[in-house]
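Asker: okay, sequence plus prediction incoming.
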Amino acid sequence: MTNPPFFEITCVILCGGKSSRMGEDKSLLPFASSKSLTQYQYDRLKPYFKNIYLSSKINKFDFINNEKIIFDENKDIFSPILALQTIFKELNNQKVFIITVDTPFVSLESISKLINDSKHVDICVAKTEKVHNLCGVFSSNISESINTMIKSDIHKIGYLLKNNNTKMIEFQNDDEFMNINNKEDYSNSLIFISKNNNSNK
């Protein structure tokens, strides 16, 4: 992208997952030249958004203060639906770009397309071989739907997408939506970013 974009919406990075497949908190794993995956994701996206926050159960980070964290109200249940509920209590009447901490390769071009194509829908997410449920634009219009799901003990993000005005944008490069879920993914991601950094020198 010749001229880097500036997005007039807020970005929230989801960092409150359980990391059960990793066996340790993946949001705190060192990544590239950053002390943690969270700091890498935050630093790379911060210049392009009006505001940027982390969504987490606690402040487990050493590079940011509490003002830039949206704390999950429920500390015991790990659910992106609960995280979204808290986010929209804090950031009501607006659209928010949501991305998980473990997808550090999503390009600015793809983010720009998702934001630009979200104008007439409540949810606009990325799709390659699969739907990337937590990479896209979410409107606070879905707050009522989220509250209803929680009352019914429904926590599947796919259900939220299915029952709201959702648009899925297809992308061809599956690699940029790579999730870091386990030790093998983490090793592969370090190789991937090292190759990318070397090719850009």
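Answerer: Structure received.

Asker: C-alpha only now, for contacts and for neighbours.
Answerer: OK.

Asker: pretty sure Ile111 is touching Gly136, no?
Answerer: Yes: taking contacts as Cα atoms under 8 Å, Ile111 lies within contact range of Gly136: 7.4 Å.

Asker: ok, which stretches of the chain are helices?
Answerer: 37-45, 80-90, 108-116, 143-151, 157-162, 183-199 (DSSP state H).

Asker: in the fourth one, which of the residues would be classed as buried?
Answerer: It stands for helix 143-151. 143, 146-147, 149 (16 or more other Cα atoms under 10 Å).

Asker: same question for the third one.
Answerer: Of the residues in helix 108-116, those buried by neighbour count under the rule 16+ other Cα under 10 Å are 108, 110-111, 114-115.

Asker: that helix versus helix 37-45: what angle between them?
Answerer: 80 degrees (axes from the mean of the first three to the mean of the last three Cα atoms, to 10 degrees).

Asker: packing partners of helix 108-116?
Answerer: strand 123-127, strand 131-139 (3 or more Cα pairs under 8 Å, 6 or more residues apart in numbering; DSSP states H and E).

Asker: Thr10 reaches Lys95, doesn't it?
Answerer: Yes: counting by Cα under 8 Å, Thr10 does reach Lys95; the two are 7.4 Å apart.

Asker: check it against this one:
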Amino acid sequence: MIGKLVLAAALVSATATLAQEPKPATAAEIASAKAIADRIIQSAGANGIFVNSTDSALARVTHVGSGMTCLFDGGPEDRIYIFPAQDDGVPRGEDVGCISRDEDLDIDLTLYATRYRPMPTEAEALADARNAIENRWPDAKPYDGSLATLSMEGRDPTLAAAYRIRTDDGEKLTLALITHRDGWGFKARATGPFEDAAGVSLYAGVLFEGALMAREDGSARNP
């Protein structure tokens, strides 16, 4: 599961050192993945807000407004969330999330795209993410280790913040990644085993950058 998702995102973002190119998907595998993407879009009432951009053995959906592209392997946690229209003037369809879980690695990941009005700075968005984490886990402790985030040439580094938290399932690393591009605010939130903090941050960073690179190189179009 994780291998497929991370590899697909890595190929999009040209991080070829992570893995070798996979065997091409069969027509049956692509059809099955397309059906999963259709189901995810329909379950969220997201027709017209997301499109099915699947062209491999992984379900892929693309947010029409921002171009953010999300990968799903068909797990029970996979879903799109369309946030209701906000008092701050953000209409329905311009504040969305893609939610997934890798059972093998025990990692939860949510990718967000929002067209804020007005747009906060990236530092302000990161501060909001920190506040949200600290409010949810009052005993959260800032993580001072290294994080495996990705940055593309010519772009400012992605901002990141991470915490060590305690849950019913043990100690976890929870992190937030923030970047703004072309009038949209993008955020990733990931939580996974603390003992593999580097792996959790790599997982989030590759899938986050892959979701955004797809919008820039045109590969997120509906085939």
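Answerer: Nice, thanks for sending it over. These numbers were taken from a predicted model, which means no experiment stands behind them.

Asker: what does the superposition give as a TM-score?
Answerer: Overlay of the two chains. TM-score (TM-score structural alignment, normalised by the length of structure 1): 0.28; 118 aligned residues with a Cα RMSD of 6.8 Å.

Asker: make TSV out of the helices of structure 1 and add distance to Tyr53 of structure 1.
Answerer: Formatted as TSV, the helices of structure 1 follow (distance: least, Cα to Cα, whole Å):
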stretch	distance to Tyr53 of structure 1
helix 37-45	8
helix 80-90	10
helix 108-116	16
helix 143-151	19
helix 157-162	20
helix 183-199	23
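
Asker: of those helices, which is nearest Val125 of structure 1?
Answerer: helix 108-116 (6.7 Å; Cα to Cα).

Asker: that closest one to strand 131-139, inter-axis angle?
Answerer: Using the same axes, to 10 degrees: helix 108-116 of structure 1 against strand 131-139 is 50 degrees.

Asker: name the nearest residue to Glu8 of structure 1, sequence neighbours excluded.
Answerer: Once flanking residues are discounted, Glu8 of structure 1 sits nearest to Lys50: 5.4 Å by Cα to Cα, 6 or more residues apart in numbering.

Asker: what is the burial count for the one you found?
Answerer: The local packing of Lys50 of structure 1 (other Cα atoms under 10 Å) involves 12 other residues.

Asker: now Asp95 of structure 2: how far from Lys187 of structure 2?
Answerer: Counting by Cα to Cα, to the nearest Å, the separation of Asp95 of structure 2 from Lys187 of structure 2 is 11 Å.

Asker: what sits in contact with each of the two?
Answerer: Common contacts of Asp95 of structure 2 and Lys187 (Cα atoms under 8 Å, 6 or more residues apart in numbering): 112-113.

Asker: one step back: as a markdown table, the helices and strands packed on helix 108-116 of structure 1 with mean neighbour count would be great.
Answerer: Formatted as a markdown table, those follow (neighbours: other Cα atoms under 10 Å):
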| stretch | mean neighbour count |
| --- | --- |
| strand 123-127 | 25 |
| strand 131-139 | 21 |
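
Asker: got the ones you listed as TSV, with distance to Ser56 of structure 1 columns?
Answerer: Formatted as TSV, those follow (distance: least, Cα to Cα, whole Å):
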stretch	distance to Ser56 of structure 1
strand 123-127	21
strand 131-139	15
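
Asker: what about the ones you listed, which gets the closest to Gln39 of structure 1?
Answerer: strand 131-139 (18.0 Å).

Asker: counting contacts, what elements does that closest one pack onto?
Answerer: strand 95-100, helix 108-116, strand 123-127, helix 157-162.

Asker: out of those, the one nearest Asn196 of structure 1 is which?
Answerer: Short answer: helix 108-116, nearest of those by Cα to Cα, at 15.1 Å.
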